[in-house]
Each structure stands twice: as C-alpha cells, then as structure tokens.
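1. After the sequence you'll find the predicted model.
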Amino acid sequence: MSVHRGSSDSDVSTHSSKDSADKEEAKDAEHKPIIPMGIMAVAGVVILIIVAVVACGIPLGWFGETTTKRSSSVTDILDFEPFNYSNKRLPKDVRPVKYDLKLKVYLPAYVNVPENKILTFEGDVEITAKVLASVHYVVLHMDRLSLDEEKTEILLDGRTVPLNSTTFISDIGIFYLREVISANQELKIKLKYTGKVITETDRGLYSITYRGRDFKSKITGVVTELEAVYARRVVPCFDESDLKAEWTITVIHPEGTTALSNGKEISIEKEPGTSWITSRFDKTPVMSTYLMAIAIGEFDYVEGRTAAGVRIRSWATPGEINAAPYSVNIGVKCLDFFENYTGIKYPLPKLDMVAFNAFGAMENWGLLTFRPNSLLYSELFSPLISKYKVATTVAHEISHQWFGNLVTMKWWDELWLNEGFAEYMSYISLEKVTRGANRLKDYIATEVMESALIRDRSEWRSLNPEVKDPGDFVRTFTTLYYDKGTSFIAMVAALIGEENFNEGLKHYLTKFSYGNTRSTDLWESLETTKFTARGPDGNPLNLKAFASPWTTQVGFPIVTVHALNSSTFEITQFSNREDKDGKPMEDDSLKQRTQWDIPIWYQIDDQSVKLTWLSKDKPLHISANTEKAILVVNADRHGYYRQNYEKNGWQKIIKQLAENHKIYSPRTRSAMIADAFEAAYKKLIDYSIALDTLQYLKYEEEYLPWSTAMQKLESMSEMGDFFKGREGSTSYKDYVMNLLKPVYKRSFFEDVAIQSNEEDYILESNLQMTIITMYCQVGADDCIAEYTKLFKNEVLAKCKQGELASACVERIPGPLRAKTYCYGVKKLGSEAYEKVFEMALIEGEKGNRMEYKNLKYGLACHENQKKIKRFLRSAVEEESFADVTEIFKSVGKNHNADVLFTFLRENWEQIYGRFQNNSKELYAVVEAGLSRTHTKSDIRKIENFVKDHKEASKIKAFSRRIRNIENHMAWKDRNYEPLIAYFKAHS
C-alpha cells in the first residue's frame, strides 16, 4: 500500500500497521490524532462515508483535516500519550546516529521509463537512532513523500518492533509502537518511499534545464537545496539543525550523467543489462540534515589540490567549463588558509564546487553549489565585478565548512552565527591569500556595513528573531542577517583585538566541533583569551552583556557630537527608529526605546585613533588639548552606528578634507560621506552639507570614498527621479559630470584592460570602472565616444554574419564588453541593435554563456519600447529564473520606466505562472518591474492592479513600492528645489 500526502499544515492522516478497512475522520488532528472509542456512534457514520469515498477513488483527507485507518488493536495505543506537534519541533528522546540513503532518480531523455516516472525518485533509507528516554513512538519529518507502509520496519536488536499505527501531521510522520522502548538502546528505522522532483521554483530536490554538449539540446538535471527545512522533501529524517548524524549516500542515475554528493565517490558501476549507473559515496562527517547534497547532470570539471592533498574540483556544464579555473585557484588557497587559521583539518578528502543552482550559493559539506555567475569567471568575457563576486562567494562557502558545518547554530533564531561568521571570514581569508592587495577588510567597514545600515533603517529586524517555523523564516530571510552579523562581528574583533579574536575562535571551533552552539558559547570562548578591553563601567568587558542589546534589539544608534566649547565635546545617542528628540518615527510599529553601550573610536585632528565608551544611560564628554579641535567619531568605522555633528562640526570636517584629507583613513573618509548623506535623508542636516563632503574628491585617489560617493549620488537620483526628463535633470547630470571630469581619463579604458586581471591592481581597476560607469551614465560625450568607438571598430567592422561574438570581439576587454554592447545599441541605431540581437541568438544556441549575458545586457539598453517588450517576452519564456531577474534589473537601470511596468501588467499571468512557487525570484522580478515608478499616477496604477489580481496582494514588493514612492514624493517636495539650486551653483 502507498500513501501520498501534500505539505499543507492541515493534512493529517493515520494508518495502522495492518491493511484494515476501518477509516474515520478526526476533528482535531494535532491534539487528537486518534479518536477515542467513546464516540463510536459518530465514528461509525464517518467510517462508512470515508470507505465509500475511498472506493470511489477520492483521496484520503479530501473531506477534512484528518483521515484515519485503524487496526482492531487500536486500544493498545490509547494507554499512551499521543505526540503533540503544536510547537513545530521534534521530541528529543530519539536522536539520529547515521543515515544510509539510496536514491534512484528518473531524468527525462536518458532511460526508457514510463512517463509517470519521469522526474520522480525512489528512496530507500535506513536510519540508525539512539533512544535517550523511554518512548512509544518515533517521529520523523517527511514532506511531499509517498511512504510504502508495508515495507516500513523498525528494528531493535535485530528484531522487528510491531507498529500499532502511523500518523501523518503536516510534515511529520509519527510511528506509534506496540511497546515502550527504554533508554540507551539503538533503533534501526527502514523506510521505502517515492517523491517528485520539484521544479526550480522551489526547494528540495529540484530540476534545472541547461544546454548540452551540442549547445542546442536542452537537458534536465537535478540538484538539492535543503536549507532550512527541506531535507524532509528528499528523505524521511530528523530535519532540525541540532540533530546531526553521519550520511552514507548511494545514487542511481542514468548513464551519461554524473552524480555528485557530499562524500567522495568510492565506486561508480553500471548495472548489468541496463542504462543505469550506481554511484556510491563515502560517509560524511556528523552533520545537520540541511547540508546533505546531491547533484546529477552532464558536468565537466577542473581540478586542483591543496597543500594537504585535498582534491578540489569546479564542475560546470560543457559550455561553461572554460570559466572554472579561477574558482579552483581561489578555492585551493582559501581551504589552505582555513586549515592553517583554525588549526583544524578539513575532514573530507575532496571538495566539489558545482555551477548548478537556481537559489544562490549553498555550503553543503563537501559539495558546494553555486549559480554560474558566482563560480565562473573569465577574463575574456566577465565584468570586473564578477571576479570579486566569485572570489568572495567561494571564500564565503568554504568558510562555512568550519563556521556553520563543523560548528552549527543550535536553532535558526541565531542564523547570523553561521552567516555572519562565514561572511566576515571570507573577507579575512581573501585579505590573506591575495597578500592584502585587495584590502578586503576595508570592504566590511564600507560596502558590507553600509549595506546593513541602509537595510536596517527600514526592515525592523533583530539579529535574533523569534523563529517558530524555520520555513516561514527562510521565506522572509534577507541579507540583513549576513551584513549586520558581519558588521557586528567585525566590531567585536576590533574591540578585543584581532589576535585575541582569532585565538577565541580557535577555542570555539575546537570545543564545539561537530556540535551546535548558542551565541553565549561564542562569548565564553572569546573570554578565555587574554584581551584587555574594558567595558563602559571600567571593568573587564563582559561580552555577553555587551552583545545582548546589539543582537536582540532592532535598529542601530546614531551618535551625535555637540561642541560645548572650542575644545570640549558632548556625545549622545538615539535610535535610528527615533527622531532627533527621541520620539519614535511615524512608521515605527515597535514603539520601543532602544539604547546601547557603544564603543566610540574617535580621532582629534591628525592624532591617532583612540577608543572610549558611550554608555546607554548617560552622555560622554571628550576634551581636546587644542583650541578649535576637530573631533571625528567612528574613526576607521569599526562601530555599527552612524555619526552626526552640528552644522559647525560638519563644516570644520569639510574644510579639513579640502585642506588635507589624508589625515583620515580611506575608511574614515568613506564613512563621513555615507553618514552625512544618511543624516540629510533623516532630516538632521541639509543636503548642501552632505554634498559639500564631496568637494574634495578631485584630490581623492582611493576607491572606497569614491564608491560610497557614487552610491549616494545614485540613490539620490533615484529618489529625485533625476533621469526621467524632469526639469532640473540636466543640472544634476552637469553637477556629477563636473565632479568627475577632473579625475576621468581616457587612459582608464586601457588601464582597466591591462590591470583587471592582476590581483595587485584590483582596487585601482575598481576605481577606474566606477568613474567610467558614472561619467558615461550622466551622458559625458567623451566617455560614451570611447564605448561607441570600440563597438564600431570591434563589433560592426569585425563580426561577420553568423559569427560567434565570443570569437570575434576578443579585443574588447572583459570588464568593458557589456557596456560596449550597451552604448552601441543605445547610440548607434537599428543596425547596432539588430547586430547584437543576432549575435545573442547565435551565442545562446552554441556559444559562451558569459558572452551571451553581456549581449543580453546590451539589448536591455535599447530605448525603443516595442523592441524592449520583444526582448523581455523572450526572456520570460526562455531564460532561467535568475537570468530573468537580472534582465529586468538591467532594463530598469537603463531607465525604461514605462515599458517595464507596462510589460509587467500586460504579461502578469505568464510571469506569475512561472514564478509563483519561487517567492524570492518573483519578488525580485516585481521589484525590478516597479523600479522606475515614481508618481501618484503610478501609485493608482499599482493599487488598481493589485485590486484586480488577488495573488498580487500577497507579494510585498507592491505595497513596499507604494511606500517608497510616497516617501520619494515627500523627499522631492522637501529637497528637489534646494538640490537643483545646489547643482546649478556647483556645475
């Protein structure tokens, strides 16, 4: 007998171990999984109804929450307390020790199988489990699986333990036993089951379509994505992060495909007389269920080895494998670094990295999965930012092999322990393996922290949210947990000193290897070191007490400096959720007063940076030894907070920047610019002051301040809608052009081409590309002319009809290639557009995927709405989910406002049909589709659209965009005219 059930929380069914015909419907599944015998009069009627229903072929559960089939001995179990699943957690009286899993996956086009078996799988699992306390049931997670109950077996000391009944509630199965199993015994749970491969819109074992070796045929493969609660969709298991066990995995897959898993392959054998391959893998370390991984497809690989002999392979589909070597190189260096840094050897003999994931990178132990653009880099085809992205993503996932896999957070409410550390350590590792050339620790203080602070001003999330249902948590997960967690960890490291921090981490990893932790375990490990840091009370710093407000409270502090006289300053704090008078903001639903003990790194004039404390309950006073001193707080930006000054304080800083900006570090200068613009956004200072912090930039030679300045100007132009042809947009463009002209050089194009592949020049190349990109974006003729010249000389003149772009434009450097296509299409008319369109078709069919993306980016730059709609329609029909999102974003960046929103409305049924089960990508597509909406008329259109499409009301991107438009309109009402006046005065 085979029973199938869905994943709805209301689905509850109970079955006896015998094939009895008795069935009845319960009213309350979770609290009464078995109906008492005292209501047999009612039950008898229900039984007759359900028997009739089943006879007619209607599924169990169709009429209500519970369907039950009982044995004649059901009274045996009534002496025992039924299991209550109301808190969504498994009982802790049975723990897994190891899993032995065999999985057979039916892929299309390889093996002759019945159509109803295509994209399904058959599973056979034996779970060894330790009984910790007396039990009369075993509870496992299982979701969207059909269990063969006749072959379900639970063994104790080699004998079968008789089952009384099996109950399914939501996503668990409860196996009620006819005897009590006492503690300190070992059970074996044997289960056979089937399941369906999910499309790439959802997590579990899902399918991916890609091009085969002939570049024409589309092939389907499968890969797992199991974080946080989706292992239960592949195998019945104890699917919670702290229920760790070993896994031994066997995969049966079609001939012509390669199977990968966590362990190293120990045998690959063809089944005699069939077209099936059996791949057996070595056992894994003890690990959480969400780290179990399988991938099946047509892959090639590039290989390297670490100093300790660990085999590292980067796998990709045949058309992309040439872009894999860079990731192997970075992977080898990072794995060597982490082994040396932690003193703990990587516990597997191999590490596979596969560019075969629709959801982003995943740190499965021994088998890392990536989106192709996060693992593959080619100096011939890739923009410069791709190299940085590949390096940081590979480092992040390898970092997880220690921070997350070896030591795992106990529950999902402290996911930042996994993600924050992996992100932080990715930058630390790359800083070391590139010999400091990338200065990637500076990125934490600028790019990462700034991203977190911007998100944290509106998302109202703490690092330690309450998590009752991990599935809901994952669906609402944002990068704030990565970036804020990273920023907080960096602040702690700066506070106690890097050497002490490193020593404490080694203690933490060693003590809790193969285990689970709470954040208190981390603080205790760090406190075993000999750090000398003092807390706000002058006593040795209590890390647990210090950390609690930063991890449990929402938001962050804004630190304000008041000059009491020419040499004495008072420093106070208020929350970003409050106005400057300490009153909650109108949009703050929490209405809670929050304060922090804040480490204040400060610099007076050109003196060295010092550390003191601002207590949560009183102001801080700092005295300078000189008259007319300039005090800067959060110097070097170690602290997770914003700085603000009175008008005179900002003016003194601005004057100092103009006279000698180098007395402040690049990190400090970057933070000054960022915090000035955020203070203006919060109405604490005028925008004229924030813009004045940019006047010195003509002398700036460092990437970080320039990057921050360009981000803030771009954000301001978005709020002011300065690119939509409004009156005054010319003034904005002239202002930015005037700011950049002194530092822009034609030689940047040549320099980027030469330097982009040299690690020692990555910051210089990033600076050059930042300036080129913004300078061209505001319409600088001399900049655009360089791109159009490249397009004419290297594309139109050299690429013949039917020729692959990847073969004929090799003289255009990778970092410049996408923009070359863009400006060619935008400025050179229909001939250029049709040329790029033709090249994209050919490249997509039989060429290089990266070059194909460059060409698609170029097509997004066209300003003809009819052609853009044609382009978008093709993308929605044919491209992967991630690529559709990127294409929508590319069109949005090129300010095709009306066409994007119009296309979204006109093609909603098709878009929603493709993306409805992938909430993350659907949100991203809608967000991109609305990105250029700015007016009251747009708000009315959005509201009417949501009203007419009920499913749209559940997608928060619509309501969030309405709020953003309203905020932007209010912002424009306050700031537009003064800003235009400023731009005109400084153009």
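-> Received it, and whenever you're ready, just let me know what you need.
2. okay, CA-based contacts and neighbour counts for the rest of this
-> Noted.
3. Tell me the secondary structure at Val632.
-> Using DSSP: H, G, I helix; E, B strand; the rest coil, the structure places Val632 in strand.
4. so where do the strands sit in the stretch 401-550 of the chain?
-> 407-409, 515-517 (DSSP state E, counting those that start in this stretch).
5. okay if I get those strands as TSV plus distance to Asn644 and mean neighbour count?
-> As requested, these are exported to TSV (distance: least, Cα to Cα, whole Å; neighbours: other Cα atoms under 10 Å):
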stretch	distance to Asn644	mean neighbour count
strand 407-409	36	25
strand 515-517	37	20
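6. Is it possible to get CSV of those that adds distance to Leu930?
-> Below are these laid out as CSV (distance: least, Cα to Cα, whole Å):
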stretch, distance to Leu930
strand 407-409, 37
strand 515-517, 42
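7. Quick one: list the elements packing against the helix ranked longest in the chain.
-> When the chain is parsed with DSSP state H, its longest helix is helix 956-985. If contacts are counted by 3 or more Cα pairs under 8 Å, 6 or more residues apart in numbering; DSSP states H and E, helix 956-985 sits against helix 687-692, helix 703-720, helix 729-740, helix 919-929, helix 936-948.
8. circling back: what's the closest of the strands of the stretch 401-550 of the chain to Val180?
-> Checking the strands of the stretch 401-550 of the chain against Val180 by Cα to Cα gives strand 515-517 as the closest, at 29.0 Å.
9. For that closest one, name the packing helices and strands.
-> Using 3+ Cα pairs under 8 Å, 6+ apart, strand 515-517 sits against strand 407-409.
10. got a list of contacts for the strand it packs on?
-> When contacts are defined by Cα atoms under 8 Å, 6 or more residues apart in numbering, strand 407-409 is touched by residues 241-242, 415, 417-418, 509, 512-518.
11. Most neighbours of all these, which one?
-> Within the contacts of strand 407-409, Leu417 tops the neighbour count with 27 neighbours, counted by other Cα atoms under 10 Å.
12. Spit out the contact partners of Asn644.
-> Neighbour list for Asn644: Ile558, Val559, Thr560, Val561, Asp675, Ala676, Ala679 [criterion: Cα under 8 Å, 6+ apart].
13. ok, 7 Å please
-> Val559, Thr560, Val561, Asp675, Ala679 (Cα atoms under 7 Å, 6 or more residues apart in numbering).
14. so what's the second one closest to, chain neighbours aside?
-> Which is Thr560. Asn644 (4.7 Å; Cα to Cα, 6 or more residues apart in numbering).
15. ok, back up a step: would you mark the buried spots in the longest helix of the chain?
-> 957-959, 961-962, 964-966, 968-969, 971-972, 975-976, 979-980, 982-983 (16 or more other Cα atoms under 10 Å).
16. likewise stretch 772-781?
-> Applying 16+ other Cα under 10 Å to stretch 772-781 flags Ile772, Thr773, Met774, Tyr775, Cys776, Gln777, Val778, Ala780 as buried.
17. Pasting the second one now:
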Amino acid sequence: MCTSASHNASEERELLPTNVSPIHYDLHLAPDLDALTYTGEVHIKVRINEATDNIVLHSNELEIKEASLTSTALQSGASISASSITLKKDDETAHLAFAQALPNGSEATLSLKFSGILNDLMVGFYRSKYTDAQGNTKNMATTQFEPTDARRAFPCWDEPMKKATFNVTLRVKENLTALSNMDVAKTAAVGDGLKDVSFSTTPIMSTYLLAFIVGELDYIEAHTSGKHNGRPIPCRVYTAPGNSEKGRFALNVSVQVLEYFADVFGAEYPLPKLDQVAINDFEAGAMENWGLITYREVALLVDEASTSSRAKQYVAEVVSHELAHQWFGNLVTMEWWSELWLNEGFATWVGTLAVGHLFPEYAIWTQFLTDNLQRALSLDALRSSHPIQVPVRRSADISQIFDAISYSKGASAIQMLSSYIGHDSFFKGICAYLQKHKYANASTEDLWNALSEASGVDVSHFMATWTRKIGYPIITVTELENGSQIKVRQNRYLSAGKATESEDETEWWVPLGIETAESKIQRPIDVLTSREATFDVPVSTSKWYKLNKDTVGIYRVKYPASAVVNIAQAIAEGELGTNDRIGVIADAASLAVSGHSSTSDFLTLLRAYASETEPVVWQEIATRTDALRSVWVNESDEIKEKIDALSRTLFSPLVKRLGWEAASANEDSLVGRLRALAISAAGFSGDAEVIAEANRRFHAFFDGDKSAFNTDMLRAGFAVAIYHGGRAEFEKAKSYFLDSANPVDQQLAALSNLGFTKDPALVNELLEFALSDNVRNQDVHQAINALSTSEANRERLWKWYQENYDLLVTRYRASMSYMGALVRISTGGFIGYDKADEIERFLATKDTSKFQRVVDQSLEKIRSNTAWFKKDREDVRTWLASNGF
C-alpha cells in the first residue's frame, strides 16, 4: 500500500498505487447457502497508467487461487499467469507480480479465481438467518460493503474514487431469488438444479455501492408515474417469505419520494428499477446500494395495526434518507471518506425535507432540532469531537466518523446555510452541482462553488470554518448602556467549561437571526464575523429580544439575567415560537453543564413552560431533566427524591390532562407520543397513580386485552411496569420480545425495557441472555442500554463488558464501531473522576484503535458530568429547598 498526498495538505492518505485503474468488472459468484461458502471469478478491464509488472488491489479474507493478465500489449500477445500472489493481511491487499511489464497507456484484463466464506460478521458477502413459517431456520446471502468491505467479497480497487462499471452473474439454486443493483438481463439453467442470473451493466460507480442478494424472497411492487424517465420505474420491497405486505407503507413512501427528489434535484432517478430488501441480520440501519437498498427489518417493515407512530415515522425517515443517496452519494460520490458528510449530512437534511413534504403532521423540522441539532451540539461540545470534514488516512479510521458530526452536524450546517441563502438559491445550486458532477466524484469545495454561483454569495468563505474546524461558539450578549445596542462575543463552547486560549482560536461566521417582540426578525440577517461586534437592538423599548430565530444556527446563546427574565415571560405568555422555545431550554441546560450559568437558572426557567402544549418541546424538557436525574445519581436519597418530586410536578399534570386513552381515533400521533412520554417520566419519578395504572394495564395486556396499551403506549407502559415490578413483569416482557408474531419495533421495545429491572438476579440473567442466540448480534445494545440508567446496574454492566471483552471483539471484529457503541453504553452513565480513571486504565490495555474516538468521548463525558455535579451540587440543593421541594 502506498501513501499518497491528498488534496488536504494536513492529510496523508493510505491509498492503492495509481499505476493501474479499473474500468469494468465482470463478476461471477456461486454462493452455497448450505455450506456457507462461495466461489468466484472476476475479469477486470484495467487501464495501465504507468508501465508496470506489479498490480496491487484490495482483498480481505479471500483465497485467491489464480491470477492472470490478458492484453494485446503483452510480448506474447496472449495471457500470462501471475508469477506470485502475495496477500497482506494488515493492508487488506493482494500483490500480483508478472514476468512481463505492461506499457503505459495500454489496457488489459485481469482475471482472478477466488473463494470465500459467507461470514456471520454482517460485512462483506455474508449470511443472514431467518425463520420460515414452519419454524425452520433458513439462510440468505447478502452484502454490506460500506465503507471498505467490497474487498471481503471479491478482489477490487475498493476506494470511492476508483469508479467502474459492473456486470454481475450469480449462480444459484433454481428456487432462489437473486438480486443485484441492476435489472435481470437473462436467466439460464446450467444443470444440477442451478441457474445463472445475469444482470445488466451498471452505471459507473464506486465499489462500496455494489450489492447482491440470494435467498427465498417475497415481494410487492408499485411503479412511479413515468413523468421523469419517460417510463414508470418498478419499485419493489422484498422480505423473507410471508412478510412482504409489511413493506407496503415503505413502498408507498418510496414511490412518492422518488418522484419528489426527481423534481427537487432536477434529475430523474437514473436506474431502471429500485429494490428495497429487509435483512434480518444487519448492523447498520440501512445501506444505500444503488438500486438495491438494504435495511434492518425495523427500518423498512410496518404493521399498520400494531407499529407505533414513532417507528412508522422512522421507516419514512430511513427510506427517504436512503433514496436521497441515490443522487447524493451514488450519482455524485465524495472523492474520499474525509468528505463523508457530503453523503450523510445532505441525505439527513433532504430526507427530512421529503418526510416533511409527505407527512406534515409529523412537524418534522421541529423534531429535527431535537433529533439532529441538539444531538450534534452535544457531541461537538467535547474536546474529543472532530470537524465535519475530518482527515481520514486509513481504512481503520473510516468507521469512527459515521457519527452525529457527519450526519447531524452536517445536516444542521446545511439547514443553517439554506436558511441564510434561501431555499430557491440553495436548490438551484444543488441541481447545478449534480449535473456537473454526475457519475463522478466531488468535494465540499465543488458544492460550495455551485451554491455560490447560484446565490451570488461566497458560500465557501463563511462555511469553511463550520466544516473544517472542530466545535461551535457560545455567543455571549452584553447590553450597552445606551439601551439601543447589544455587544455579542463568540468563544468556543465546551461542555467541560471554558476553552483555553489555544482551543479558542476559531472565529466562526455566525448568522445571529435577532428577533424582538416587535419586529420578530431584522432584515438583512445580522452576521457576526469577528470575535465581537455591536448590533442595533432596541433593548430599552422592546419587551424582549432573542438571538437565533427558529434555532437554525449552530451555537449556544448566553444572555444577561434581565434578558432571560423577559424571554421566560414571553415563553409563559406564548409569544415565542415552538422552535425558539426548544432552543431556549436546550441552551439554558447546556450552559448549566458547562458552568456558563447555574443549574438553578435552568430550573427556574423550567417554570415558564408550565403551560407548554407542544410535544417536541416536552421531549426536550424530558431529555434535560433526565440528564439531571442521571448525573445526580450519587446524591443522597433525600435529594434524589426531591428531584423526582420536581419531575412529577412537570409530568404528572400532563398525564392527568391527556389521560391514558386517545381522545379520538384520528388523534395527532405526536399527542400520542407525548402521552407516552409523560407516563414514562411520571412513572419513573415515582407517581404512585401512574405506577399503579401502568401495572394494571400491563397485566391486562398479557391477559389478552391488547387495548390496554395502544401502539405508542406500549414502550412506556412496559418500562414503568418492569422498573417497579419483579420477575413476573420481566418474564412477560421477555416472552413478548421472543414472539416473532409481534411487530419488530414492539419486540425491540420489550427487549430494550428489560434493563430497567432492579433485581440483581434478573440483571445477571439479562446480561447472559444478551449474548445468547435469542438476541441478534445487531441488537445486543438494545438489551443492555437501559442498565446504564441505574446506579447499581451500571457497575454490573461495566463488569460484564470487562468479562466479555475478548468475546465481544471476536464477535464484532469486522465492525469495531459496534465495540464503540458498547463501551459508550457500558460506561456513559458513570459519575466520578475515579471511575473515569478506572475505565481508562482497563481500556489502555486493549487495542481500541478502531473505536478510540468513542473511548475518548465517553471518558470526557464522565469527567464533564462529574465536574457539573461537583460545581452545582449545593446550588441544586438550595434551589430545591427554596422552591418547596
């Protein structure tokens, strides 16, 4: 493997040599679903860029049996076999040496015969198990290549810039379905009960987007209108036999979204068909393989009668996200993984746009603030965060950046930019970008250039700091004595406290979005471009003023105390919009954590929300109060009960107002979710009436009265019953999870609630159960996540992680990012510097290089939360006492 200089001077990428480039792959595979092996043959047309007698390409855990070259440029004018085949495990490469050199500018065909295993690692070409209607365990073969696992399926140039075209042929049993990115070109019987299924040639594309699937599959089908392509596009959802009708909702969404994106992108969907497949064993949520998108079952299947509205919305979001990739990522591909955000940030943003278009009742852009912006701000407040455009040197580093920065901060940066330049200009630029770079690779700078030309604004000038620099600012507001101006200053925000001088060098371009009670927003939008500046705001004559209107900017705001009082009054009187109310409470809570203000200030502000009615605002309030309860876990029982009492004053009235039953059959789904949120929060904070009713309904549900919990209530009802119950409740919920007749989202809800038990014996049983065959590898985190919410269970969970570390590494060795998820869950709830030191000492003895970023973030979060608790422990005690708790 050679090291190549990148476009970014600070980043040295470990890339394959550039002496040979692939043009076209002709790939033949013969999987055996019984033996869980396969044989393969690939003929790769290559271009010789430099005279060479050596070819290096990627190969990982494959046995290459033969390699030969055919070219008219060879002295023999025929074919020669490789004189040596050397596999380098650490580099995941195959080095092929030949007796003759191929001249510069010539073309050749590289032919390789190889074999591999259909592994159980959920990467490469792997097997997924499912149970048929007769209770038999069956296998299907499927693929997951992003970011660097095409090389596990066949030898190839496995880098996004090495685009080529592909012809795929699969030799399979006659009764099986075979799928790939393109439509079937021909099927031919070959004897012994086998057939060859050959697919049409793909467009030029990256290896990570290739896909193929073999198994017993059912499908349902619909078609687009044909107005964009001149012909209807067949869209199918494939599932294991008997489940296809559960794909109806996703199928309807996908047809509409394909049409919608063709409109907004100004480019038709370029492939002849779209297949979407539910895979039982699947580590990611979904994968945007061009024309053959794969999903976890929970991300694609909906039982219209039983699936919760949140799970249904999740399906709409994931389908829209993956379809966005068909243009943004597949048609135009990032040039290297350091530009991952171009794929994921944009797909997150435009996927949200599509869901908002199809389902306005979801208030999806308000949910965007909690699900994406606040998620991004939380992670990016850590010193161990990373820029949106993050240097990536080697394959091992790539999986560590599939996180809230690439997805959620990337999407939030696009939201901030599109709001500033206007959606019309934004989409004009996007359409130009796609047209210019289609079937090619592009960089962030290419996107900025297109948007600058469309908007007449130098986008690159002000967006570079947002994508290339780590973190974001806190904007501190000072009111000037003249009563008509404010001074604003920006510094880097860190949850651990004030940034040092060396950490605080960035000066961001900050759209301030100043609004007042009278003007709502000033035009043009005021922008802070230096460390500090003064702006005209009629402080003395305005009832209130607020920065970051609609909470579209990526920053926190700290106001003078008098301004906070005025904002609180505006909230209480219903004068601030929903998104602004979310931003205010999120900022107040975050500034308490970092020490820029006190926790008592945040608690006082909560009172302004007493009459709050919007579900998403309550979601943010619950998130922030849950964080307080979690961090204050080491307090005395007396103080913890007072915090619970505070929680009950917030959420118990909500339960009484909303009741336990929907007001009507067509109740707003967000109201149903709010009811569940209130019941969960009140139940966990000890509301005796809620606990009793949850328990009564729980047992009625298992006695046959399925109306006891509607679809949105089941998760909350199960959680409260298990938390305050014992073995009986635990076993009932466990049996519900194990019953495959239940909707997959509800099964997983039951599994994720088992960790709320307080019984040490049940905790031990759950930890053993989590590693059994009853829980798929991709769902282990669901089984253990709730254990981290209990002080006693945290210790047992951390011990389990240590005891099973080697087993977990073996199980997830091909997807080590999952080890990062497990370490985050197993350690994230702790408070105490000594605990952080203990965790750090243990992990220092392990090879955590493939998930070190998550280790650093988990340790930093423990120390940051510990500092918050120590700083404000007395402050909270005093506030509780003076406010009647």
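-> Now that the structure is in, tell me what you want to look at. What you see is a predicted model; the values in this text were computed from it and never measured.
18. Map Pro236 of structure 1 across to structure 2 for me.
-> Aligned counterpart of Pro236 of structure 1 in structure 2: Pro155 (TM-score structural alignment).
19. Against Asp91 of structure 2, how distant is the closest residue to its match other than its chain neighbours?
-> Spatial nearest neighbour of Pro155 of structure 2, excluding adjacent residues (Cα to Cα, 6+ apart): Ser59 at 4.8 Å. Distance, Ser59 of structure 2 to Asp91 of structure 2, using Cα to Cα, to the nearest Å: 9 Å.
20. One more: Ser562 of structure 2?
-> Plainly put, Ser562 of structure 2 is 60 Å away from Asp91 of structure 2 if you go by Cα to Cα.
21. More neighbours: which of these two?
-> Asp91 (16 against 11).
22. Helix, strand, or coil at the more buried one?
-> coil.
23. What residues does it make contact with?
-> Going by Cα under 7 Å, 6+ apart, Asp91 of structure 2 touches Met1.
24. Distance check, it against Leu451 of structure 2.
-> Distance from Asp91 of structure 2 to Leu451 of structure 2, by Cα to Cα: 38 Å.
25. and Ser134 of structure 1, how far is that from Asp242 of structure 1?
-> For Ser134 of structure 1 relative to Asp242 of structure 1 (Cα to Cα), the value is 20 Å.
26. That should have said Ala860 of structure 1, apologies.
-> Ala860 of structure 1 is 46 Å from Asp242 of structure 1, by Cα to Cα.
27. what do you get for Ser608 of structure 1?
-> 46 Å.
28. Also Ile385 of structure 1?
-> 37 Å.
29. same deal with Leu430 of structure 1?
-> According to Cα to Cα, Leu430 of structure 1 and Asp242 of structure 1 sit 30 Å apart.
30. try Arg669 of structure 1
-> 44 Å.
31. again with Asn894 of structure 1
-> From Asn894 of structure 1 to Asp242 of structure 1 the distance is 47 Å (Cα to Cα).
32. need the helices for the stretch 551-700 of structure 2, in chain order.
-> Under the criterion DSSP state H, counting those that start in this stretch, helices of the stretch 551-700 of structure 2 are mapped to 561-572, 578-594, 599-606, 615-631, 637-658, 669-684, 688-702.
33. Mind checking the ones you listed for the one nearest to Trp290 of structure 2?
-> Proximity to Trp290 of structure 2, assessed across the helices of the stretch 551-700 of structure 2 by Cα to Cα, is greatest for helix 669-684 (32.8 Å).
34. and the closest one, what does it pack onto?
-> Packed against helix 669-684 of structure 2 by the contact rule (3 or more Cα pairs under 7 Å, 6 or more residues apart in numbering; DSSP states H and E) you find helix 615-631, helix 637-658, helix 688-702, helix 714-723.
35. what's the mean deviation for the longest one versus structure 1?
-> Read it as helix 637-658 of structure 2. Mean deviation of helix 637-658 of structure 2 relative to structure 1 after superposition (mean Cα distance after the TM-score superposition for structure 1): 2.0 Å.
36. buried set for that helix?
-> Applying 16+ other Cα under 10 Å to helix 637-658 of structure 2 flags 639-648, 650-652, 654-655, 658 as buried.
37. hmm, back to that, would you mind finding the match for the residue nearest to Thr560 of structure 1 in structure 2?
-> Mapped onto structure 2 by TM-score structural alignment, Asn644 of structure 1 lines up with Lys558.
38. Apart from its neighbours in sequence, what residue is nearest Val795 of structure 1?
-> Val809 (6.2 Å).
39. corresponding residue for that neighbour in structure 2?
-> Superposed on structure 2 with TM-score structural alignment, Val809 of structure 1 falls opposite Lys706.
40. I'd assumed Arg70 was in contact with Glu24 of structure 1.
-> No - the pair Glu24 of structure 1 / Arg70 is not scored as a contact, 8.1 Å apart, by Cα atoms under 7 Å.
41. Compare these two and say which is more crowded by neighbours.
-> When neighbours are counted by other Cα under 10 Å, Glu24 comes out ahead of the other of Glu24 of structure 1 and Arg70, with 26 against 22.
42. OK, contacts around that one?
-> Going by Cα under 7 Å, 6+ apart, Glu24 of structure 1 touches Ala43, Val46, Ile47, Ile50, Thr67, Thr68, Lys69.
43. Just the buried ones among those residues, please.
-> Neighbour-count burial (16+ other Cα under 10 Å) is assigned, among those, to Ala43, Val46, Ile47, Ile50, Thr67, Thr68, Lys69.
44. Columns secondary structure on top of these, output as TSV?
-> Below are those laid out as TSV (three-state DSSP):
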residue	secondary structure
Ala43	helix
Val46	helix
Ile47	helix
Ile50	helix
Thr67	strand
Thr68	strand
Lys69	strand
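45. Please identify the one among the residues you listed that lies nearest to Pro705 of structure 1.
-> Thr67 (64.1 Å).
46. which one in structure 2 is aligned with that closest one?
-> The alignment leaves Thr67 of structure 1 without a partner in structure 2, by TM-score structural alignment.
47. Same question for Ile444 of structure 1.
-> By TM-score structural alignment, Ile444 of structure 1 lines up with Phe368.
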